[in-house]
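1. next one to model:
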Amino acid sequence: MVNCCGLVSEKNEPVPLKSISVELQVQDHVASVRSCLQYVNEEERPLEAVFVFPLPADAAVCHFSARIGEQEIRAELQDRQSARDQYDDAVSSGQQAFLLEESEESSDVFRLSVGCLSPGQNASITIVYIIELSVQADHALRFCLPAVLNPRYTPAAAGVVPEVSSASVIPYTLSLSVEVRSSDRISRFESSCTLDPLEFLDAQHTHATVNLSAGHRFDKDVELFLYYENSHQPSAVVEAAASAAQSGSLMGDPALMISLYPEFPADVMSSLASQGEFIFVVDRSGSMDCQMHHGNDAQMRIESARDTLLLLLKSLPMGCYFNIYGFGSHFESFFPSVTRSIASLDYILIPWMGSGVFLILTLIFSQLFVFTDGEVWNIKEVLDLVKSQVYSHRCFSFGIGEGASTALITGMAREGSGHAQFITGTDRMQPKVMQSLRFALQPAVDNISVDWTVPEGVTVDMLSPPINTLFQGQRALIYAQIKGQSSGKKEGAVTVKYRLKDQPVTNQLQFTLKPTEDTGLTIHRLAARSVIRSLELEERAGGADAENIRRRIVELSVQAGVSSAHTAFIGVNKDRKQTVKGPLLQRRVPVPGKLCVCVCVCLFPFSVCHSLNDYFLACSLESSNMMMIECDAASYEAEPQKDPLLQLVSLQKASGCWELNASLAAVFGKTEDEVTNRKAVDGSVWATVLALIWLYAFKSDQQDEWQFVAMKAASWIRSQKPDGLSQCVCDGNVLLGCQVTEDMLGI
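-> Got it, this is the predicted structure:
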């Protein structure tokens, strides 16, 4: 595949893009991002260039302008085809023109066409977009500035988006400044990159600024993590209408944003489901043979996914069913057939690549875990299918490494009422995946309703789609439009009701109907974006009303000034002095040929039944602790697990116990004789007690990873009702040099 980075010359060398400057303004849970890109034509002839680049999923582009010398060209948002025609006409007549449009297949990929730059001429492109900040498992708000665009797995009939490869060879620089304003105190600010110290601008610590340290090379995604002190406190924010907009329109009325981020009681969270159906879908494409990060001790992505899958299987409750699917140039399930005990499974397959790749997306009443480091080209088709099955499954998605598609990862989780996680840099995959498993096993909020209390003459129209489920660690933003006028009362209230494990919960929030200051239009535009995305989904579903829906999308997109699948930004420099003479040199990112994918299949040498009540891990996982990885034309054995925690997990039986043997003793740093000679109870009970003591004593900082493994082990011990258990724990502490109590072990 051609390695290309942004705009390239005939010699496949980056040419026009020289620097990127980003200003990030955060208001509570949303952000406005202003990016300025500096281009220069270093050719000896006039240049037309095309740059394909990523933006975060669900980003709403609301401004696009270009500056040539001292002249600024502010682009207008128009119907896509009309904008394309205007761009082509301008370029063919020698006028400078700029066209910015969203990919037809993926909402996180944009295409910028720069037309008719004279030799040696500079152009400064400014793009502004707004976005909701996602919530992480530790309650942080995450913003990501993606550095790379991974290759698309493309159906044969579709166009191919070029690859923007690793930014390590990109010659342009990046500067980034951040300003945060919040109604809640700012606790701290972290990043995957080096930052200057956080500077607070008020005594309440609700206003702060921070900058990316000088000298940063844009060789990886820039991730920012913002922490508030009272992250679970619900909030309601009203934004004033646009002064020039017509009253009664979305932009002409005040807009309301509700943030709902419930914190569930500990006793509810401890009541985990004991049964379920789980499907694990693992990317096996060639890119999964890349390292997780650039450090010396970095695992391969496929190895980390393999280790995580092992931990997941060991952590599932006894009453669960599971299957494993791999996808690369084709898909393959670990189990070729379905037993009668889970005959209710209904497989739904969709095309993934023109060469025959398929991905199993969902089952009836299942939990779907998807692991990938890239994405597919037909993202919108995938998300539509996930959305259509939302009442029969939940989808948990994991983006591995730099450049994993935000549109695919967050989109599948959003449409599948699940949760999205990104594993980048030196992040460990296991704790993030286990956090999602906790979500999958915990009860979710349902029967969500929203009621409004407003004065006479005022109404509230919901702009967000209904919320079907909500669970611990997931926040929902609800947008609404406030219509009408009230001569008296200036306050309103919203009451959010839901049920959690059959218990009713009520939250009531007060808000003002008249904002006292101009707060910008970020909430209005995000609300418009929410409506547009719902209309696009409705349009793709088909039907006789598709043309009217498309017309409504264009109308709302132009009115709100936010991008959509059917609109584009077009700017033309009509200054006659700037007309370009001579033949136009085209510079487009080369379209790669057919993807050459090395398909790696993780072959677990289990002898296994579908029910976890029946399955057991046979020879290689329980004895030699080896796994086979089979490629297209060769096979080899991966090295044994070196992580003692994963070694211990791999030795656990499906029932939750461990057997007393040399492999287990080696995890403890003992010989088999040392362990065997000290046993005072049944061998399996003794071995399981030792394993639990070791976990609590030596791996307490990784408890999120082994919590379910330990719960299953403790449950098994209690079911055995052994005599002399207290003495057994004492002997285990002596052998391992620990001080762990029975209460800590849960036995």
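2. please count neighbours and contacts with C-alpha atoms only from this point.
-> Will do.
3. next one: Leu408 from Leu651, what distance?
-> Separation of Leu408 from Leu651 (CA to CA, to the nearest Å) stands at 35 Å.
4. run this one through as well so I can compare:
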Amino acid sequence: MADSPHGLASQDANGSTVFQPLKSVAVRATVIDTSAHVIVTQTFQNTSASEARYIFPTPANAAVCAFRMQTSGGRAVHARVKELERAKEDFESALAQDKWAGLLQEVAADAFVMSVGAIPRGEDVSFVITYVQELPQDESVKQIRFTFPTFVAERYGPLPAPLQGASSQSERATLSIVVDARMTSPIERIHSPTHSIVTTYATPNVPSLSAIVTLDNTARPPSRKDFVLSIQADAVASSRCVAEVDERRQSVALSLTLVPNLAQVAIPAQEYIFLLDRSGSMQEDDRIDFAKAALQIFMRSLPAENTRFNVVGFGSHSVPMWASSRPYTPATLDYATVQVDAMEADMGGTEIQAALQDAISSRSGGMPTSIFVLTDGKIWHTNRVLSFLHRHVSAAGSASAIRVFTLGVGDGASTELCEGLARVGNGICFMASFSEDIAGRCASLLKAARVLPSGNLHNLSIEWGHGHVHPSSLLQTGRDIVSPDVQQTPSSIPDLYPDTRIVLSAILSQTTAIPPTVTLRGLAPDDRPTNMTFPVQDVTQERDRLLHVLAARRLITELDDGILSAFDSSDPVAHARDAKAAIVRLSEEYQLASRYAAFVAVDETDAGSTATSEESPVKEEKDGHEAGSDSELEDDSSSEASYKTAESSPREDEEEDEHPQGLSNGANGAANGRRTSETTSSTTPPAHQSEGVGPPTRVPSSSPPVAYALSHSRRRTALGAAGEGAIMFIANSFVLLVQYL
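-> The predicted structure is shown next:
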């Protein structure tokens, strides 16, 4: 797949595959604190195709919440989420009537396939996908990591049926990326380890709360390399809780960010097993050497006493260094060092489930085990591996507990597998590109593995201030699936680790009352109760679905993992059936793509009409603030289909502006209903130097709604208030992002 031509893949009259070239990919991301709202516009040149398919990547934790098709002639169609088989039927029915239609379907948590039929001939076509996500922690707890995956690499295992004949992103397409970063404390550093960037700060030469990042158009962008951006700010490392009210649903969504300062209690004795991916894909870009360097760091940093360790190389089969773990001594370390140096990526496929089975079965027993997986994660059907691991982790017990820590290696690595292994394995995950320092990530992973999870606390729970927390997102009453009073995700508090940020969500049903506080409860070693209470900040706005959407996405992920226990686990068939029904209900209610629900778009207008779907029921849903309605920012992005590079193609009307639209400049920017920017000189950077090649350039205007600028002005004013300034700024930051949806 990776070596084939690229574009919309279609079949000609002779049955040969024809590719309609991908012309451009425009990415417009808004980063607010630890969340991101991303709009991706992919434009294809259509010369002859009538039906075609295309595969593209997303981050595994992304909630894909909008899909729109549009032509260069002005026709636009918005999609709705329906149960997968119904969506397919609607799509096929539209094709039979020669109606322009699209189907956006999840084939993996980090890969989607788009099928399009009756494509208007002679017009370029654009597909606009919108998603929101919680951004993962980068190397430090003060850093967030924004990644835009640029291609779907070849993966091991049977190809999912929807991918037969699909193509991936073109290396020849024009890529433009604009990231609007807005933090709740001064930005200390912005840098990209993968691409040359230009950073324009809102307040040059002094600490700034916001910045615009674009690709440097003087540098040739690397091919087949994911775009990674790291942003550092103190407030990212702070615990906080925010909430929003949905009047229509009569519900409240809460998001609790925890960065706990817990006692670090070393595990007295532990076994460490390292799984090194030696499959053929690890030959690409010398991934195996990168992984081996990380493994050497791990091995040389293990505790000197009461430690056992082993190394398992895996590909189509597994090869352990020893039949069972050996004591950690200078002699065994020297032997392992020599053996690891000689390892090559020469073991064929990626049978990671068998490797995990071998590692678990070879444990010495009587002590906890930490399994470290170093892989590019390139497999299909990840859910089978995660289900297998979840069963074994759950059955291990506390005395012989199993935890899994992952290091994702290289560009195109599967976040679905790497993050999933850590999620169900009660560990943490770091992704690493080849241009990043691997030592810090190894140190963080090993630091977490060496201490008791959650410090010396146990029996952790959260009191959300509303009813009973049920261990599932849904309850079964007869043949009906209903929501409990409190839907919490993760349903069980995950292990807490030093210098690690986690986010927990809850949806409170049948209420619009926001609790004043939420409380994390636990027991100390002597079983004394201990509590941590967090004030709740209301971030509700008219379009109030951001926190609901993110919470629903996490609930779907838990159902996919098989972790939630709402249904009768004694009947696996019934359990799977009911979990599927629950996923469909959440997907349709919150308009989220999932394994069992897809976006379907059908053009019901005449071919010569330029009417958009705003004349269709979609607009009626928007007026009612239906979940999944298209956002103001998503609607505004329609112009992005035409621009090629964010840096070199400012709009003509921008030249007439005294202040180009960019970053807000206080009340002046708000009064004009637009943002103003100040660029830093390459010779006089601010104290937090922008990183990249070449001088800063003007950011193209994007005509944000007036509410955008007004909200930003309120945020800056709130900073000057005494006492509650930081809390108000956090609140208004979420308000800003909510308004986009």
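5. follow-up on the earlier one: looking at Leu408 and Leu651 of structure 1, which is more packed in?
-> Neighbour totals were compared for Leu408 of structure 1 and Leu651, and Leu408 leads with 28 against 24 (other CA atoms under 10 Å).
6. quick check, that one in contact with Glu375.
-> Yes: shown here, Leu408 of structure 1 and Glu375 form a contact pair, counting by CA atoms under 8 Å, at 6.4 Å.
7. once you drop chain neighbours, what's closest to Arg475 of structure 1?
-> For Arg475 of structure 1, the nearest residue in space outside its immediate sequence neighbours is Tyr261; the separation is 4.3 Å by CA to CA, 6 or more residues apart in numbering.
8. what is the burial count for the residue mapped onto the one you found from structure 2?
-> Alignment note: Tyr261 of structure 1 maps to Val259 in structure 2; criterion TM-score structural alignment. Val259 of structure 2 has 20 neighbours, counted by other CA under 10 Å.
9. over to Cys418 of structure 2?
-> A count of neighbours around Cys418 of structure 2, defined by other CA under 10 Å, yields 27.
10. in terms of helices and strands, where is it?
-> Taking DSSP states H and E as the definition, one finds Cys418 of structure 2 inside helix 415-424.
11. element containing Ala181 of structure 2, please.
-> Counting by DSSP H and E, the element that carries Ala181 of structure 2 is strand 174-182.
12. in structure 1, what range does that strand match?
-> Counterpart in structure 1 of strand 174-182 of structure 2, with TM-score structural alignment as the criterion, is residues 173-181.
13. after superposition, how close is the matching stretch to structure 2?
-> If you overlay the two and look at stretch 173-181 of structure 1, the average distance to its match in structure 2 is 1.9 Å (mean CA distance after the TM-score superposition for structure 1).
14. what's next to that stretch, contact-wise?
-> 18-28, 206-212, 214-218 (CA atoms under 8 Å, 6 or more residues apart in numbering).
15. so which of these belong to helices?
-> Taking DSSP state H as the definition of helices, the contacts of stretch 173-181 of structure 1 contribute nothing to them.
16. can you go through those residues and name the buried ones?
-> 18, 20, 22-28, 206-212, 217-218 (16 or more other CA atoms under 10 Å).
17. contact partners for the residue nearest to Arg475 of structure 1?
-> Residues in contact with Tyr261 of structure 1, defined by CA under 8 Å, 6+ apart, are 231-234, 472-476.
18. from Val50 of structure 1, how far off is it?
-> Taking CA to CA as the measure, Tyr261 of structure 1 falls 41 Å from Val50 of structure 1.
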